[in-house]
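1. Structural data only, the sequence is not supplied:
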């Protein structure tokens, strides 16, 4: 029987939501093994004074199998 654990992390990118997710998962994979998937729990943007998006932020829940 497998046991899975879920952790929550926040990642950001100046490019896109997709890039923020990829960056977060890549960094997470440096210390967490057996990542099975993730879902975006929350999305946020940071804007400049004129409303231009300067940064994308995502809150991810990452699932991995415990050995």
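-> Arrived safely, thanks for sending. Source: prediction; values computed, not measured. Residues are numbered from 1 along each chain as shown.
2. C-alpha only now, for contacts and for neighbours.
-> Noted.
3. ok, which stretches of the chain are helices?
-> Applying DSSP state H to the chain gives helices spanning 17-29.
4. all strands for the chain, in order.
-> 3-13, 35-47, 53-66 (DSSP state E).
5. helices or strands next to the shortest one in the packing?
-> Under the contact criterion of 3 or more Cα pairs under 8 Å, 6 or more residues apart in numbering; DSSP states H and E, the helices and strands touching strand 3-13 comprise helix 17-29, strand 53-66.
6. Got another one to weigh against that:
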């Protein structure tokens, strides 16, 4: 049996929610090993005037605890 921990990470991108998700997982992988999954809990955007300038995600990232 393994033990899995879940952390919450926020990330953003100028291009897309998908890129924000990738950035969040890549950054989390610098601090934790054995990431097994990520769940997009929430999505939002930053708007300046009439333009979307940032795509933001809140991720739940699961990894195995050794």
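-> Right, received. Where do you want to start? Given the structure is predicted, the values throughout are model-derived calculations rather than measurements.
7. Of the helices and strands packed on strand 3-13 of structure 1, which is nearest residue 8 of structure 1?
-> Ranking the helices and strands packed on strand 3-13 of structure 1 by proximity to residue 8 of structure 1 (Cα to Cα) places strand 53-66 first, at 4.4 Å.
8. what sits up against that closest one?
-> By Cα atoms under 8 Å, 6 or more residues apart in numbering, the surrounding residues in contact with strand 53-66 of structure 1 are 2-17, 20-21, 32-48.
9. what about 10 Å?
-> Residues outside strand 53-66 of structure 1 that contact it (Cα atoms under 10 Å, 6 or more residues apart in numbering): 2-21, 24-25, 28, 32-48.
10. and the angle from it to helix 17-29?
-> 40 degrees (axes from the mean of the first three to the mean of the last three Cα atoms, to 10 degrees).
11. Which positions in strand 53-66 of structure 1 come out as buried?
-> Neighbour counts over strand 53-66 of structure 1 (16 or more other Cα atoms under 10 Å) mark 55, 56, 57, 58, 59, 60, 61, 62, 63, 64 as buried.
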